[in-house]
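In: Next one to model:
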Amino acid sequence: MSEIVIDQELLKPAQRQIVVIGGGVIGMSTAYFLAEAGHQVALIEQRRNVAEVATLGNSGMLAAASTTPWAINGMRKRILSGLFSQEAGTILNARLSPSLWRWLLRWTSTPELQRYQLHCERMQRLASYSQHILLQLQQQCQLEYEQSHGLLQLFRSEKELAATAPLQAMLSERNVAYSLLDGAAAQALEPALATARSVAGGLYFPELASGNCTLFTKQLKSLAQASGVQFHFDLRVDAVEPQDGRVALKIGGDILHADAVVVAAGTGSARLLKNLGVKVPLQAVKTYTATAAVKNHDVAPKLALQDNAYKVTMARFGERIRIAGVAELGATDTTIDDKALRTLLKVTQDWYPDAANYHNAQMWTGHIPMLADEVPLVGATASSNVYINIGHGGSGWSMALGAAKIVADQISGRSPEIDIDGLTLARYRR
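Out: All right, here's what the predicted structure looks like:
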């Protein structure tokens, strides 16, 4: 293996050598903000480029206000009923794994309303901060990543719609712009729903958006390169160890030293953190996307959509539609599960049946890192100069920029711009 060299030319007094592990949207955002803060940054990724794992299959949702935990009251019942259904938003791929069953028990423990709202508040606090940063970044850098504005969360029954009362109360309390729509109003707002089978109503968020996360991440890479970030691909970090006030990274037979390290390696983060004695309930959850070419513009959606019943999203990427969702628990492979495919196709047929060539869609499946409470972990660890940015689950892009800015501020000795209570490892020590 060739030696990794970090250019040490013209180091500023406050400048530190920082290594970011992971080239997804989380790691890429972290590297960008560290470079913007004046540090000398290297990003290490075991694939050949950025955005080649979970980010590649990102749903495209930039949905700060509707960023909520997947696990809701009755999740165990949903999982069990899914075992006997042809379609299901959550699939249990049972296997004899004690760690998986412990995680499932924590994830599906009946959420009390107060605790559910607490997790929602933490996620939305971070996502709203991220949305604010993204708007600033767009204005400064004129980024174009096939974005569209407006998100419609759809409900199939009056019972589903009525169950959103606590969420609506929280949105109103936080002054989030949204409208409660009946079925007719939802179809008037999105004419492509004219042929939908059943629309009980929806929540419309005019300020939320969607876009191509892979394209965004690669544009951020270009900005980071211009700021001096060095990229090292096809390298796997085997271990991270604090050493004499710095941090040593073991990469094959080589050792790389840095002033600080940020672990943002997605599902691979648990392996690196375990060696440091940092144990968190991080689980690799398999999820799916299908990307289909638009065939009929007259009935293709203009707004991003969230299907509340199946937890499936649909987003417009220019001349394509991306359908994303399904949480398959316990699967370690990347084969396409027939039930997952049927679920995605059912949602497309129910809402926009003639919009795209769904049966010729490009399929993707991969694993996303999800904590049992679904709230990310950011910031320092007990190991000197080792930081984390992990566990963003299916809402990774919605929270990426805010999480990255928090970590960059902490490493730079600055106070984060938002309250980070509940976002750090301290929540596991209470």
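
In: hey, let's count contacts and neighbours off CA atoms from now on
Out: Will do.

In: I'd say Ile406 and Gly413 touch.
Out: No - between Ile406 and Gly413 there is no contact under C-alpha atoms under 8 Å: 10.7 Å.

In: Between the two, tell me which one has more neighbours.
Out: Comparing Ile406 with Gly413 by other C-alpha atoms under 10 Å, the one with more neighbours is Ile406, at 24 against 10.

In: One more, please, to line up against the first structure:
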Amino acid sequence: MKIFVLGGGVIGVTTAYYLAEAGHEVTVFDRQKGPALETSFANAGEVSPGYASPWAGPGIPLKAIKWLLMKHGPLVVRPAFDPHMWTWLLKMLRNCTAERYALNKSRMVPLAEYSRDTLKALRAATGIAYDERTKGTLQLFRTQKQLDGTGGDVEVLKKYGVPYELLDREGCIGAEPALAGVRGKFVGGLRLPGDETGDCKMFTDRMAELCVARGVTFEYGTTISYIVRTRNRIKHINTDKGGLSADAYVMAMGSYSAQFMRKLKRPIPVYPVKGYSITVPVKDVGAAPVSTVMDETYKVAITRLGDRIRVGGTAEISGFDLRLHETRRRTLEHSVGDLFPGGGDLKAASFWCGLRPMTPDGPPLVGQSELSNLYLNTGHGTLGWTMACGSARVLADIISNRVPEINARDLSPDRYLK
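Out: Now for the predicted structure:
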């Protein structure tokens, strides 16, 4: 089949790769001058199946109030006259129950685990390199209350067979030696040895090269103005370079997918949640992190990527606003500077933000839409890099009329129609 993939981030490019592997004729469209120049550009760098959990869960509404009042809190809400914002927030609140949390997590973990295994197979088959490391993630607890509250998380990890290590202070230092210099600032941690790290932008660039070698065409610098449907099918797309048609279409435009789906009268509950990051050159290898440390207090991920430290965090609900707020930078600098002082050159850090496409329940939308030749691969939230390979492989199987290797039925947008 001739297939158009709309979106050139990590989700779109990875989808194109697996579609080409399945024998399809694929063209990728993106408004940027190259791949992964928006949300995939400078994310936290984690491939973390162990953290594949919905944001909506029991106790989150009360925690949100606390976070909003913190100086370096992980949550920011900038209210706007936007009915889509408020509708999405209400739907998210409806999912903040123990029953829905368990259901939503049961849909996310298998995809995340499958995606990591698919990524490993891809590395073995192609030799793709992207400053990857396979040294796990350490969730660091600054207070005894945080450490004592891990019981529920541990039970969930046991249920899904996710390897874990509950560490005391010395155990944390064993995993991340640079923490020895700040041993008084934390009490313990939860380590997930199966998690990985890597540069998402570098990975997507390499994947685009692999795609081209397999016959995929990339139309960069091409803006899609609107999508034309006739009855229950997509007829063609209109771009600034003219109208173009294919047999099937994949919507992989992140948060912007929702805008196009509304115009098609087939709305999806995906809303942007802005995240920030700084990329810090390593100044002292011995004082820098080995892999990823998740600062539980500020919900900030500190990840080693080659000769850089990527520090990512914040959930800012402010629509499609891409302004960089210095208060968010100070939060990221505070976390990494407090735990790894001297590890990186903060004065030389670059500052960035991106729009994570979030669903109110947590799992992404992967599958056929209500339109017969339009497929969705969006809504991954903070787990786009974690779930990219698995989502792409699942969707390529669906489009190719093959049975996916995992149960993908509940990832379909149909779940919102029930």
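
In: which stretches of structure 1 form helices?
Out: Assigned by DSSP state H, the helices in structure 1 fall at 25-36, 75-82, 98-108, 113-141, 158-162, 165-173, 183-189, 213-226, 269-274, 338-351, 396-411.

In: nearest to Asp238 of structure 1, of these?
Out: helix 269-274 (7.3 Å; C-alpha to C-alpha).

In: ok, and what's touching that closest one?
Out: 238-240, 263, 279-280, 282, 390 (C-alpha atoms under 8 Å, 6 or more residues apart in numbering).

In: buried set for it?
Out: 269-270, 272-273 (16 or more other C-alpha atoms under 10 Å).

In: same deal with stretch 160-176 of structure 1?
Out: For stretch 160-176 of structure 1, burial by neighbour count (16+ other C-alpha under 10 Å) applies to 160-161, 167-168, 170-171, 176.

In: Ala94 of structure 1: neighbour count?
Out: 12.

In: Just send the buried residues of helix 269-274 of structure 1 back as TSV, with distance to Gly402 of structure 1 too.
Out: Formatted as TSV, the buried residues of helix 269-274 of structure 1 follow (distance: C-alpha to C-alpha, whole Å):
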residue	distance to Gly402 of structure 1
Ser269	19
Ala270	22
Leu272	23
Leu273	22
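
In: which one of those is nearest Trp103 of structure 1?
Out: Ala270 (13.5 Å).

In: hang on, the earlier thing: just the helices of structure 1: most buried one?
Out: Most buried of the helices of structure 1, by mean neighbour count (mean count of other C-alpha atoms under 10 Å): helix 25-36, with a mean of 28.

In: with structure 2 superposed, average distance for that helix?
Out: Mean deviation of helix 25-36 of structure 1 relative to structure 2 after superposition (mean C-alpha distance after the TM-score superposition for structure 1): 0.4 Å.

In: quick one: that helix aligns where in structure 2?
Out: Alignment of helix 25-36 of structure 1 against structure 2: residues 10-21, by TM-score structural alignment.

In: what does that stretch contact?
Out: With C-alpha under 8 Å, 6+ apart as the criterion, stretch 10-21 of structure 2 contacts 5-7, 25-28, 35-36, 40, 200-201, 203-204, 207-208, 210-211, 214-216, 252-253, 377-378, 384-385, 388-389, 391-393, 395-396.

In: now do stretch 409-424 of structure 1
Out: So stretch 409-424 of structure 1 is contacted by 37, 122, 129, 375-380, 405-406 (C-alpha under 8 Å, 6+ apart).

In: same thing but 10 Å
Out: Contacts of stretch 409-424 of structure 1 with the rest of the structure, by C-alpha atoms under 10 Å, 6 or more residues apart in numbering, involve 14-16, 18, 33-34, 37-39, 118-119, 121-123, 125-126, 129, 260-262, 375-381, 385-389, 402-403, 405-408, 427-428.

In: from the middle of its chain, how far away would the match of helix 25-36 of structure 1 be?
Out: Relative to its chain's centre, stretch 10-21 of structure 2 lies at 16 Å (C-alpha atoms, centre = their mean, to the nearest Å).

In: likewise stretch 205-221 of structure 1?
Out: 12 Å.

In: Kindly name the residues of structure 2 that line up with that stretch.
Out: Under TM-score structural alignment, the match for stretch 205-221 of structure 1 is residues 192-208.

In: cool, and stretch 373-383 of structure 1?
Out: Stretch 373-383 of structure 1 maps onto residues 361-371 of structure 2, going by TM-score structural alignment.

In: Trace Lys286 of structure 1 over to structure 2, please.
Out: By TM-score structural alignment, Lys286 of structure 1 lines up with Lys274.

In: what's the answer for Ala54 of structure 1, then?
Out: Aligned partner of Ala54 of structure 1 by TM-score structural alignment: Thr39.

In: what's the nearest residue to that match if we skip its chain neighbours?
Out: Spatial nearest neighbour of Thr39 of structure 2, excluding adjacent residues (C-alpha to C-alpha, 6 or more residues apart in numbering): Gly354 at 4.6 Å.
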